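# Sequence first, predicted coordinates after that:
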Amino acid sequence: MQIVRHSWLLVLLIASCKPAAVVEPDPYPLKVERNHLLFTAGDPQLKAIGVQPAREKDEVVLHLTGKLVWNEDVTTNVFSPLAGRVASIKGARGQKVAVGDELARITSPDFGQAQADAVKSETDLALAKRVLERTQDLFKQGVLPQKELDSADTAFRDAQSERDRAVERLAVWGGRGGDVNGSFALKAPMGGVIVDRNVQPGQEVRSDQMLAGMAVVAAPLFIISDPESLWVHLDVSEQDLSNLQVGQKLEIRSRAYGDQVFPGVLTVIGQSLNPETRTVVAKGTVANPKKLLKAQMYVDVNVITHVPKMPQVPIKAVFLREGKACVFVRKSESDFEMRQITTAAEDAGHVFVSKGLAAGEEVVSEGALVLESLLDANTSTANAGAEKAEH
C-alpha cells in the first residue's frame, strides 16, 4: 500500500512539471473607442473594405416602364357613317392625306335613298313653285280666293324646307344632288398620315361599327395621326406619386435604339388609382421627328425630379441598427466611425442623406456589415472585461 501511494505522488509530480500552454498575442489587435473601430496598420481585413466618397446631387431619377400610343390630340379614327360594301380603297398605310381626300368608296343603299330623296325634293319644290306662281296669277285676276293662295304658299314653303333637309342630309355624308348611284366617298376628316388601315375591298361595313362591343368589330377603318408626336402612358406606383409633377422632363429609351434618348414632358397625372394594380396612369408627350418610335412600343422612362442638394451614398452602404439608419465613415486608413444618418429619396441604387453626412466624406460601400459585426463582437468583449474587472 505504501508503494502505490508513492506511485500516485510521482505521477502528480510529473504532471505538475509540464509547461503551461502559450497563448500567442493577436498580431493585428482591434480597438473600439465609442463608435470608432481602430485597426492595426497592415490588418488583412482592411483589404475587404471598399469606400467611396458621398457625392452631392440635386436630381432624383425615377425609373418607370411606359407604353407608346398615338397622340389623341392629332389622331382621328375613321368609321363609315352608313352601312354598305367597300367598292374601292385609295388610302394606304403610311400615305399622307389632307382634309377631304378620298380614303375609300362605299356603295350604300342608305346613301342611294338619300340621293333619291334629294332629287325628289328638288322636283317637288319645282312643282310647288309653279303651282304657287299660277295661283298668284289667278288670284290677281280674281278667279281664286285668298284661301287657295295661302294653301299654295304653304305647300311651296313645305317643299322648300324638305328640299333643304334632304340636301343637308346628303351633304353631311359628302354627297350632292344629281345622280342616284348609291356610291359615296369616305373622306379624311383631318390631315395627317394613315397610320393604320383595317378594311379590304368588298368588306361589309356598318354605321354602328364604332359602337360595337367586340374589339375586332369596333376597329376603325382608318386611323389618321401625326406620327411625329406620340403619347407615353406610365403606370406609377403609390410610393412614387410624391416624386411626380406635371411639366417634369422625361428621358425615353427603346430597346430598338440602345441608349438613344428621346425627350418628353409629363403632361397628365391620373386622379384615380387602379384597384387591382394599385397604380396611377400618368401621360406624357414625346417628340418623334424622325418617326423612329412606333405606337404600342414598350419603353423605359426616366422621370427627372429636382430636390435640394444632398450627399448621396449607395444603398448597400446603409444598414439598420436599433431601427435607425447608419453608415461607416472612414476617418483615416485604419479608423472607421459608425454614424447615424437620416435618409431621404432613393435613386437607382443610391439614397440621399439629409442629415448626418457631408459631401466628400468617404463611406464604406463594401464590407459595412463586416464592420458592424466586428463592432458588436469587440464591444461585447470589452463590456465583459469591464464587468470582470469590477468583480
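Nice, thanks for sending it over.

# For the rest of this, base every contact and every neighbour count on C-alpha atoms.
Will do.

# these two touch, right, Thr135 and Asp150?
No: using CA atoms under 8 Å, Thr135 is not in contact with Asp150, being 9.3 Å away.

# Among the two, which residue is more densely surrounded?
A direct count of neighbours by other CA atoms under 10 Å for Thr135 and Asp150 places Thr135 higher, at 22 against 14.

# does the closest residue to that one other than its chain neighbours sit in a helix or strand, and which one?
Distances taken as CA to CA, 6 or more residues apart in numbering place Leu149 nearest to Thr135, at 5.9 Å, with adjacent residues excluded. Per DSSP states H and E: Leu149 is located in helix 146-172.

# next helix or strand past that helix?
strand 183-187.

# tell me the SS of the residue nearest the centre of the chain?
Note on the chain: the residue nearest the mean C-alpha position is Leu234, at 1.4 Å, using CA atoms, centre = their mean. The three-state label given to Leu234 by DSSP: H, G, I helix; E, B strand; the rest coil is strand.

# Now for it: which residues touch it?
By CA atoms under 8 Å, 6 or more residues apart in numbering, the contact list for Leu234 reads Leu64, Thr65, Gly66, Lys67, Val280, Val281, Ala282, Lys283.

# The longest helix that the chain contains - contacts with which helices or strands?
When the chain is parsed with DSSP state H, its longest helix is helix 109-140. Under the contact definition 3 or more CA pairs under 8 Å, 6 or more residues apart in numbering; DSSP states H and E, helix 109-140 sits against helix 146-172, strand 183-187.

# one more structure, for comparison:
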Amino acid sequence: MSWRTKQSRISANAGILLGGLLVSLALGCNDSRVEQPARKATTEQERIQPGCETGEPHQLTVPPEAQEGQTFQTAPVERRPFRDEIAATATIKPNEYRLAHLSPRIEGRVIDVKAVLGQHVKAGHVLALMDSIELGQKKSDFLQAKTNHEVDKRNYVREEGLYKEQITSEKEFLDAKGRYEKSLAAFRAAHEALRLIGLSEEDIKGIDWSTKGQPLSYFPLVSSLNGSVIERTITLGELITPKDKAFTIADLSTVWIILDVYEQNLAAVRKGAEVEITVDAFPGETFKGTIVYLSEVLNPTTRTIDARVETPNPQRRLRPGMFARAAVIIPGRDSDALVAPLAALQQVNNQTVAFVEKKPGTYEVRQVTVERRSPLYGEIQSGLHEGETVVTTGSFYLKSILLKEQIGGG
C-alpha cells in the first residue's frame, strides 16, 4: 500500500471520529437544555407543594426576633371518637314563648319611668306610671254607679219589707225595685268598663275617692312575666296609646338558636337531635341543646329551613343577636379517627397543609388530606401521624412566611 493511500484512509477515519464527537456534543447540549427546566420545575414543585413525596419535607425556621409579638400554640394529633356532624350557621334569639311586648290598654301620658334597660323585673313589677283622663272618667263613673247602686239596694230592701207587711203600696215597691235593677245594671257596666282596660278585680275593689292621695287618672304599667327589660321606647311626658310598644320583657334563662339547615341535609336532621353550639365570644366553649322544631317551609332564596334549638342560658351569656356555629350530631355513626384541630390546617395554593413543630422556632410543612370535618376537628387521612404536635394559633403567620419564601424563590 502506498503512502498516499494510507494518508487518505487516516484522514477519513479522523473525519468520522470528529463527526461523531460533534454529534455527541450536540446531543449532550440538547439533553441538558431539555432536562434542566424539568429539574427547575421539580425544585419549584417541591417548594410549592411542601411535604410531597418527591423530596424531603420543607422546613421553616423562625428566628427569635421574628417571633416577637407573635403567639404560638400547639395541639397534638390524636386518635379519638369522631362523630358525624352537620355544620350549620345559626342566630341566637329570645325564647318567644317567654317574651312580652307591653303597652297600655288605654291612652295616657307618661309621668314616671321606673324601669331601665337590662333591669331584671318580676311579674307585677311597676315599669312606668301613667296619667289617663279617660281612665279617670271611667273610675269616677264606677264610683258614682257604685254609690247609686248601694243607695237603691238599701231602699229596695226597705220597701220590700214594708210591702210584705202591707205598710206601703205595690207601686212604691215596684218603683224601688226598678230603680235598684237599673242602678245594678249601671254598676255592672261601669265595672266591666274597667275590666276591659286591664284592671283586675283587686284593682277595682281598691278604687276609692281618695286612693293613696293620687288622682283617679293615674295607673301603673306593670310587667306580665319575670325577665329582663330588653327594649324601652317611652320617654317622660310622652302620650302613648295601646298601639304603641312601651317595653319588651324577655326571660333569657333559655334562648332559641335558629339553625339554617340546607336542603341536602334534611334527610339526616331530626327533631330531638343533639346540637352543639359555639360562639366567637367564648372560644373553646360548647353550649348544648336539642332541636325542638323543624320548619315546614323551605326558604326559596337560601334553600334552607329553620331548625329551632332551645338551650339553657342560666348565666345570660348567650345574647340575642349573636351569630353562632352549630353542629348537629348524627346518632349511631361514631368511629375512632385520627384528628387534628381545624385551626391547624391552612390552605396554600389549593392544598391543605399543617405545620408540625420539631422544636420551638422550627416547623415542618406537611401536605395533609382531610376527609370529614366537624366544627373543631378534621379527620386526617394522610400527612400527619398520631402523637405529632401541630401549630394552631400562629399557623396563619407561618403560612405567610411560606408564601413569602415561594415568591422570593420564584
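Looks like it arrived, so ask away. These numbers were taken from a predicted model, which means no experiment stands behind them.

# what's the TM-score here?
Superposed pair, TM-score by TM-score structural alignment, normalised by the length of structure 1: 0.62. Supporting alignment: 294 aligned residues with a CA RMSD of 4.1 Å.

# about what we covered before: nearest spatial neighbour of the equivalent of the residue nearest to the centre of structure 1 over in structure 2, skipping sequence neighbours?
Structural alignment places Leu234 of structure 1 opposite Leu259 in structure 2 (criterion: TM-score structural alignment). Sequence neighbours aside, Ala90 is the residue nearest to Leu259 of structure 2 in space, at 4.3 Å (criterion: CA to CA, 6+ apart).

# Map Leu199 of structure 2 onto structure 1.
Following TM-score structural alignment, the counterpart assigned to Leu199 of structure 2 within structure 1 is Trp173.

# Confirm for me that its match is in contact with Ser80.
No: with contact defined as CA under 8 Å, Trp173 of structure 1 does not count as touching Ser80 (9.5 Å).

# Aligned against structure 2, show me the partner of Glu204 of structure 1.
Using TM-score structural alignment as the criterion, Glu204 of structure 1 maps onto Leu239 of structure 2.

# Do I have it right that that match meets Ile111?
No: counting by CA under 8 Å, Leu239 of structure 2 sits too far from Ile111 to count as a contact (9.6 Å).

# ok, and the closest non-adjacent residue to Phe323 of structure 2?
Thr91 (4.7 Å).

# Next up, the contacts around the residue mapped onto the one you found from structure 1.
Aligned counterpart of Thr91 of structure 2 in structure 1: Lys67 (TM-score structural alignment). Contacts of Lys67 of structure 1 were listed using CA under 8 Å, 6+ apart, and they are Val232, His233, Leu234, Ala295, Gln296, Met297, Tyr298, Val299.

# Which PyMOL command selects the buried ones in those?
Per 16 or more other CA atoms under 10 Å, the buried members of the contacts of Lys67 of structure 1 correspond to this PyMOL selection:
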select buried, resi 232+233+234+298+299
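
# from the contacts of Lys67 of structure 1, which is closest to Glu276 of structure 1?
Taking CA to CA as the measure, Glu276 of structure 1 sits nearest to Leu234 out of the contacts of Lys67 of structure 1, at 15.7 Å.

# Tell me the spacing between that closest one and Leu266 of structure 1.
To Leu266 of structure 1, Leu234 of structure 1 is 10 Å away according to CA to CA, to the nearest Å.

# Now the common contact residues for those two.
Residues touching both Leu234 of structure 1 and Leu266 by CA under 8 Å, 6+ apart: Ala282, Lys283.

# ok, which stretches of the stretch 251-400 of structure 2 are strands?
254-262, 274-278, 287-294, 304-312, 323-329, 335-341, 346-348, 351-359, 362-367, 369-373, 377-382, 389-391 (DSSP state E, counting those that start in this stretch).

# I'd like the ones you listed laid out as TSV, including distance to Glu65 of structure 2.
Output for the strands of the stretch 251-400 of structure 2, formatted as TSV (distance: least, CA to CA, whole Å):
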stretch	distance to Glu65 of structure 2
strand 254-262	45
strand 274-278	35
strand 287-294	40
strand 304-312	47
strand 323-329	37
strand 335-341	27
strand 346-348	24
strand 351-359	16
strand 362-367	14
strand 369-373	33
strand 377-382	32
strand 389-391	19
